[in-house]
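Novice: Need a 3D model of the sequence below.
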Amino acid sequence: MVKAVLTASIATALAATVPSAPAVPAQAATGTAVAGGARCAVPEEPGRFTDGTGSATVTVTDVDADCLRTYKLVSSVAGERVIKEAPGKPTLRSGSVLLDGLYAMAHDDAELNKTDRLTDGSYNDGKPIDCPGGCYQTGKLWTYVWTRDVAYSADLGLTTADPERMRNTLAFKLSERRDGSGDTQIIQDTGTGGSYPSSTDRVVWALGASEIINWLPDGKRQAFADKAYEAIRNTIEHDRKVVFDRGDGLYLGEHSFLDWREQSYADWTKDDVATIATSRSLSTNVTHWAAIDAAARLAADAGDKSAAAKYRGWADDLMQAVREKFWLPGKGQFSQMLSTEKDTSPVNRYDALGTSLAVLTGVATPQQAKQAVANYPQTPYGPSVLWPQQQGVPSYHNNAVWPFVTAYMMRAAAKTGNDAVATQQARSLVRGGALFATDKENINILDGSTKTALNSDRQLWSVAGMMSMVQQSIFGIDAREDGLHIDPFLPAQLRETYFPGGERAALNDLDYRGHKLNVALDIPAGKAGEGAYQVESLTLDGKEVPAGTPITEKMLGDGESGESTVVVKLAEPAAGSGQKAPKPVDLSSKEALYGPTTPDVRNVTVKDGRTQLSLDIGDENPAKVTMDVLRDGKVIAENVAVGAGEQTWTDRTARPEEVSPCYSARLTYTSSGNTSQHAEPECYWGPGDDRVHKVTGEDFEATGGKKTSGDNGVYYADWGTDPGDKLAARITPKATGEYLLQADAAVGGPINTGVSSGMKMLRVHDDATGELVTERVIAMPNTGSWTTVRGSTFAKAELTEGKTYRIELAQDPLAVNMSYFQHNALYKDTREGPSNYSDVYAIKTLLKRATTAGSKQ
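Specialist: Below is the predicted model:
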């Protein structure tokens, strides 16, 4: 056993050099040479990691006969940890023991997350649940599988560690219906308002599945591809009918991953989550695009030309809608969301995950991609997952860096050729791993600590993020349908920080479709100040491969060693190719870090034919903020000077006699440009709200349930789950025009979790002819108690003055929450069967726009 010691040292700004291991000659092109050279080299020089918040020492204590190292990491923050490289798993020999050790730590964290049985207190009374073939649990504290966590982990670096275990873990989140009718779909996890359809990012499963398919070997790939296609197809077809808005071409639902609503939405949404269910978020729409794109590719592979063409059309249309509706030209950024049905204007707030996914999927145009990456705000500890921060909200999604999102941002930076941003992301990932001696869930941006509301060691997508930094970004390894593409992105600053003297970096023992592969980067000697090294040539087992040529299975494993080696020769960065690094935000400045508090639109009235808003800017200093006024999804006044506290503002361009306008407002700090959340929309519904027609439970025609009265009025108890349950109301409009239709209901489940959001099909029939006028699934999310009544999501209809319409709420195969799927047969609240109960108190029509003179009230 060879013993050696090395400590890696970096200065406060992570800019000091680290002595490199002896370089392997560039002509060593075979797998054996890479393995026997850089892989077995004995580090000689000590050093240590340090910044203003702590220090860490990485030591190689043993190198065994197979050249596998044992590392000891000692952190002033987290204590000691011993890490051993595992046989058969990839190893890194970069010239920096710090990077090599953190990459080995990620694989060790992944091993610790392996399990054959999963547990969660909400499932199976906390007893273990088998995961056939073995799974990855989500983290040390999260011993179950969540759809988004495992999907993002698979799409990042974790698939390379064990493609088959990743396949099993993803498959755990597929389920047929409990009634035996099949219809395998992707499961939306427990969440806001009872989960689906308030949250709809389950489609991110397709990102992970696509990556896994591209790594699995022959004989295993097609079976999983077939299973994935069935689930993705069923899911996107279902979502198209339930959460797609044909008016703007976008999908409804909460942000992907940012699922703690107080952290990323305005405070007025926290108890009324139907508003969140009607928001359009950037990240979720991009994941819907990814699922539709995957369906188009899988349909083509299956020979289903008609389905492939349909899904490609859906994907193209959605891509265009995202580019047009989320892009903020004046900011050079994508908006985080369009906040709700009554205010579909994009917020001047950003989301690092959504931005990165838009870049990586190609949903963003090349110009949008470059601007979005270059302009996204950075902090000394990395990119906060949302921007700006929200005042008075604890650190979790707010005021936090999440390493998996940082890894996505690094990939996006590599794709856009931004060496400075890529280097910043790498430094954030390295700091987190070194100081905390594990791949933590999140990091507080205020002080760089892990003091956040919830935080777990070895969080699965953070593990994957560390792998991604090395595999996908620096080494440029990208598995696609046609083979393995290798396009390294090594910024000169990154090389100078970690291995300034090293002339070869090698990633060994990748398992690509059952073949062992080593990838080596030959780096020019000397110092390059900025930019990223260019690819000069690429060889496979000593034979040159033309640029851009994918490496296929047939090209691998023919040598005596049974493995293959790719050597990428890098050239100096192109002159002038370096990007300017974004200056980290000053964390001591409130106005630089936070957005203003959310203003309040208290009332909308009409006086002398003009609408007048009563507004309140709260405690904000009027000398430091300006206001934008928004009407029906558009900004109608910008940079308006404001006074303190309550005030009025008059809209001189509205036509309140024809349109029921809905107003919102936002505040902006003049010093930083940081913008508040949008105010809760307030609408003018005519004199005395006479454009709102309400039929209460007293007048319903009902099938099922028991007529009951309470403090909130008359409703039908125990109604909504049986297949024949139905409520109906008759309404005769006083005006012809565009209407919003809504139910007022109580659904007693918790607001922040659950799987049984209230859902019903709303149908409008011409009462005289029986003709179907419109139908739409509406959601009645959990309201927290059976005595709290809230409005549902909306349906839209064109109704004619004087006609009588019958509006029905009924069960339907589309109006199903997640309790209808077998996966949730073990969930604590739905063990006895699907649950879709709603206490409906009223059915309403709201006249949004009149189209006849008689309606000008």
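Novice: CA only for contacts and neighbour counts going forward, please
Specialist: Fine.
Novice: Need the residues that contact stretch 749-759.
Specialist: By CA atoms under 8 Å, 6 or more residues apart in numbering, the residues outside stretch 749-759 that reach it are 189-197, 260, 271, 273, 747, 777-785, 815-819, 824, 829, 834-838.
Novice: Try it again at 7 Å.
Specialist: Contact partners of stretch 749-759, identified using CA atoms under 7 Å, 6 or more residues apart in numbering, comprise 190-196, 271, 747, 777-785, 815-819, 835-838.
Novice: What are the boundaries of the strands in the stretch 751-857 of the chain?
Specialist: 758-766, 772-780, 790-791, 795-799, 805-810, 839-850 (DSSP state E, counting those that start in this stretch).
Novice: H288: which of those strands is closest?
Specialist: With distances scored as CA to CA, the stretch of the strands of the stretch 751-857 of the chain nearest to H288 is strand 772-780 (18.6 Å).
Novice: Also compute the angle for that closest one relative to strand 795-799, please.
Specialist: 150 degrees (axes from the mean of the first three to the mean of the last three CA atoms, to 10 degrees).
Novice: and strand 772-780, which residues are buried?
Specialist: Buried residues in strand 772-780, defined by neighbour count with 16 or more other CA atoms under 10 Å: 774-780.
Novice: which residues sit in contact with the closest residue to V629 other than its chain neighbours?
Specialist: Using CA to CA, 6 or more residues apart in numbering and skipping the chain neighbours, the partner closest in space to V629 is A665 (4.6 Å). Counting by CA under 7 Å, 6+ apart, A665 touches 599, 627-630, 678-679.
Novice: let's see this one next to it:
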Amino acid sequence: MSVFSSLMLALTAAAHGPLWHDNLHWRGQSASMTIQPGGGFLLQAAHDKRMIPVPPYAVQTASPLFDGLYAMAQDDLRQDSVGSIRDDAFDHGQPMPCTCFETGAKWHYVWTRDLSYAVDLGLWRFDAARSRNGLRFKLSDSRMAGAPKGPFVMQDTGSGGSWPVSTDRVAWFLAARHLLDDPAFADTTWRALTATLVQDRRYVFDAGMGLYRGETSFLDWREQSYPAWMATDVVPIAQSFSLSTNVLHYQALLLAARLAGEHHDARAAEYQAQADALKDAINTRFWRADRGMYMSYLGGDGTPYDSYDLLGIALAIDSGVADAGRARQALANYPVWPAGSPVIWPERSDQPVYHNRAIWPFVSAYALRAARTLDDPAHIAFEITSLMRGAALAGSNMENYELTTEATHVDDGKLSGPVVDSPRQLWSVAGYLAMVSEGVFGLGDDGRIEPKLPVSLVPMLFGNKATISLQLPGRRITLQRPKKLDGNLLVADRIDPHGDDSVVQLKAVTVPELPLRSKVPPFAPPAPAAPDVTRDGANWQVRSSAPGTLYLNGRRVGAIEGTLAVPAADALQCFSVTQAGAGDLESLQSPPRCEGPVSSIEGAWPRAWTAPTAGRYQVALSYRNDHGPINTGVTAAVKQLAIRCEGSPLQTVLVVMPHSAGEQLSTTAQFDAKAGARCGFTLEQGFNMSFLANNAHYTGGAGGSDGPLNDAEVGALRIAPLPAAEGTP
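Specialist: All right, here's what the predicted structure looks like:
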């Protein structure tokens, strides 16, 4: 049976609702749950069995499987609740005291994004103190004299030496917003928020694009989702813009506007204006009308990538960045497989299973939130059953699953995977708990109860019962089944409070249902080689090795098959191509091929140069940064280039030099100069994560226990004119 045939059978079954009372069956595998005499559960998972103790908080439905998996998630959380943490890259692997959550069975540390998403998905309800402790652990002041005062949120070790290649540390504020009832923590959050936003505005915000730069949130294994040629060169990632990190910044700005208002701080209006402008820029830049979805990321010059990720789209919907029309389009157009929703699409045919060809439960939980935002029973039911099935078959809340089977390992030669997986992964645990409290019982972040329960799940959850109930810290929710199921969604008819117990009388309504998109090509074609570009009189002759689309300086020129003539300009012209594939999919972009007049200035600093004509220029540095490997560290070199041109005010631009594999070019910046103006260039200190005091514990590389390090071996200063009327897109 083909993948698509099995998908249609699975989706048809989902439409009628699973009958998962004591067991489920999936692709030749089974899981069953039995209630034990003492009140605990025994799970017979696909390849093992697990005794689950009596949970602190019970759910009572017609399904022992559903009830037992909720108990299992709490047991996973109990095991993730620790008194110390450790990682081989910090304090030489020795334990560090922290009454907090560790990341999983294989990961005994606290990482900013993992903890932040997990707390935002509801761990704050179960252990607020432990959540705050973990979040405090990810804050740090600077250890550099004269540096701005923090505390700052820490960006963990990562691509090219961490921030500002990766910039999703602001996910911290998604979590912190739920814990502001503690005055001391609220004050810490306010100070961290204002300090971190100032720093990001200075170092990663691009005024021309109106967006923040940086890698896709959580999708930080470059080969999995970026073009293969970026595996050894992360400068294009540092230069790029991603949907998810921009939505995170939007949410941080909204929180800043609210808290500034509460503090009677004059910056409230400024934060709100920045948030509004960022929302507009996200919708302008990332929306791809022909796909009906938001793109996952853009090149530094605005080049569109025919690539999409579920977390970014879910965050855009849940945050309100997407209006109702675009939100419904994006969710309906994002594809699903029989087992669940992939975290990226299209997949990569040359990469093993990890982010590629995979389901991540915490992302599925955010997709469930998005589906609830849109009152869509089809996607609500689909994500609930995907989360249940994965946990039941694996016997734990795993980090990820293979896309087509929902297995924790699939043999596929060099593409086997998931390459890395872990039981009781914290954000997966949180995603499962959120599925129960939010997805089934309708408990919102503000404490309001708003069930949106698909009628298709009534046979599993209610069976012949009149009520189902959920116990949580400090409260209990009881849902009462309606007498008639003449609709596709159960919502609240009325809510009767009885002390800490809220009794919700449900009613059935009929709402528009978004289709589950299944018939899509799974793989995009591979990115082609860089185009050949030769000068032929007044034109460039651009030749592509494969039929596809030609882009010039980030803008689409049109179809190319063989050779295409493009008018030459006395300015920098950068060409890239994509390859056409099945279903009109574009490959990821080829490496660029840039042509045009370039000035190369060597020598000691400061350096000087004279502008031949008036206009806008691009500047970059040739450099080498061998302070760490491409995939980790805290020593991405971040410098400011002060440019003093005669007849113009001082211009200061940012230059980032991540860890490199040999000599390469830095990120680019732009400046203006008048004809004949003599310009002086001075390289000044910036800021990187090695400057944070907490990274004195980092023993896995440079810039940690041996002291801050924000440097690179700098070669030529390269300057090229930009086409007139182009400049920043």
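Novice: quick revisit: using a markdown table, lay out the strands of the stretch 751-857 of the first structure together with distance to Q472 of the first structure.
Specialist: Formatted as a markdown table, the strands of the stretch 751-857 of the first structure follow (distance: least, CA to CA, whole Å):
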| stretch | distance to Q472 of the first structure |
| --- | --- |
| strand 758-766 | 41 |
| strand 772-780 | 40 |
| strand 790-791 | 46 |
| strand 795-799 | 44 |
| strand 805-810 | 49 |
| strand 839-850 | 50 |
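Novice: between these, which gets nearest to Y265 of the first structure?
Specialist: Closest among the strands of the stretch 751-857 of the first structure, using CA to CA: strand 790-791, at 18.0 Å.
Novice: The closest one vs the second structure, average distance?
Specialist: Here the mean offset of strand 790-791 of the first structure against the second structure after fitting is 1.0 Å, by mean CA distance after the TM-score superposition for the first structure.
Novice: Show me the residue at the heart of the first structure, geometrically.
Specialist: Compute the mean C-alpha point of the first structure, and by CA atoms, centre = their mean the closest residue is S256, 3.5 Å away.
Novice: where exactly do the helices run in the stretch 151-300 of the first structure?
Specialist: 163-171, 205-213, 221-242, 261-264, 274-277, 282-301 (DSSP state H, counting those that start in this stretch).
Novice: A392 of the second structure: what's it in contact with?
Specialist: Per CA under 7 Å, 6+ apart, neighbours of A392 of the second structure: 31, 45, 69.
Novice: any idea what the last one aligns with in the first structure?
Specialist: Spelled out, that is L69 of the second structure. Using TM-score structural alignment, the partner of L69 of the second structure in the first structure is L102.
Novice: Dump the helices of the stretch 151-300 of the first structure to TSV, plus mean neighbour count and distance to Q579 of the first structure.
Specialist: Compiled in TSV, the helices of the stretch 151-300 of the first structure are given as follows (neighbours: other CA atoms under 10 Å; distance: least, CA to CA, whole Å):
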stretch	mean neighbour count	distance to Q579 of the first structure
helix 163-171	23	36
helix 205-213	27	30
helix 221-242	19	39
helix 261-264	21	30
helix 274-277	28	38
helix 282-301	26	26
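Novice: I'd like to know which of the ones you listed is closest to H515 of the first structure.
Specialist: Of these, nearest to H515 of the first structure by CA to CA is helix 163-171, at 12.5 Å.
Novice: equivalent range in the second structure for the closest one?
Specialist: So helix 163-171 of the first structure is aligned with residues 128-136, judged by TM-score structural alignment.
Novice: Ok, stretch 379-388 of the first structure next?
Specialist: So stretch 379-388 of the first structure sits over residues 337-346 in the second structure, by TM-score structural alignment.
Novice: repeat for stretch 407-416 of the first structure
Specialist: Mapped onto the second structure using TM-score structural alignment, stretch 407-416 of the first structure covers residues 365-374.
Novice: quick one: that stretch to chain centroid distance?
Specialist: 16 Å (CA atoms, centre = their mean, to the nearest Å).
Novice: And stretch 495-508 of the first structure, by the same measure?
Specialist: 32 Å.
Novice: just stretch 311-321 of the first structure next, same as before
Specialist: Worked out by CA atoms, centre = their mean, stretch 311-321 of the first structure lies 19 Å from the chain centre.
Novice: Check stretch 176-190 of the second structure too.
Specialist: 24 Å.
Novice: how long is that stretch from one end to the other?
Specialist: 10 Å (CA to CA, to the nearest Å).
Novice: for stretch 341-361 of the first structure, same thing?
Specialist: End-to-end for stretch 341-361 of the first structure, by CA to CA: 27 Å.
Novice: Likewise for stretch 327-339 of the second structure?
Specialist: First residue to last in stretch 327-339 of the second structure (CA to CA) measures 23 Å.
Novice: so which of the contacts of A665 of the first structure comes closest to V659 of the first structure?
Specialist: Out of these, the member with the shortest distance to V659 of the first structure (by CA to CA) is L630, at 14.8 Å.
Novice: which element is that closest one on?
Specialist: Assigned by DSSP states H and E, L630 of the first structure belongs to strand 625-631.
Novice: helices and strands around that strand, which ones?
Specialist: Judged by 3 or more CA pairs under 7 Å, 6 or more residues apart in numbering; DSSP states H and E, the packing partners of strand 625-631 of the first structure are strand 634-640, strand 662-669.
Novice: So which of those strands is nearest P524 of the first structure?
Specialist: Taking these one by one with CA to CA, strand 662-669 is closest: 47.1 Å.
Novice: quick one: the closest one to strand 634-640, angle?
Specialist: Using the same axes, to 10 degrees: strand 662-669 of the first structure against strand 634-640 is 30 degrees.
Novice: what stretch of the second structure does strand 662-669 of the first structure fall on?
Specialist: With TM-score structural alignment as the criterion, strand 662-669 of the first structure aligns to 574-581.
Novice: what's the answer for stretch 486-493 of the first structure, then?
Specialist: With TM-score structural alignment as the criterion, stretch 486-493 of the first structure aligns to 449-456.
Novice: Run through the residues that contact Q664 of the second structure.
Specialist: So Q664 of the second structure contacts 622-624 (CA under 7 Å, 6+ apart).
Novice: Let's see if you can find the most crowded of the contacts of A392 of the second structure.
Specialist: L69 (27 neighbours; other CA atoms under 10 Å).
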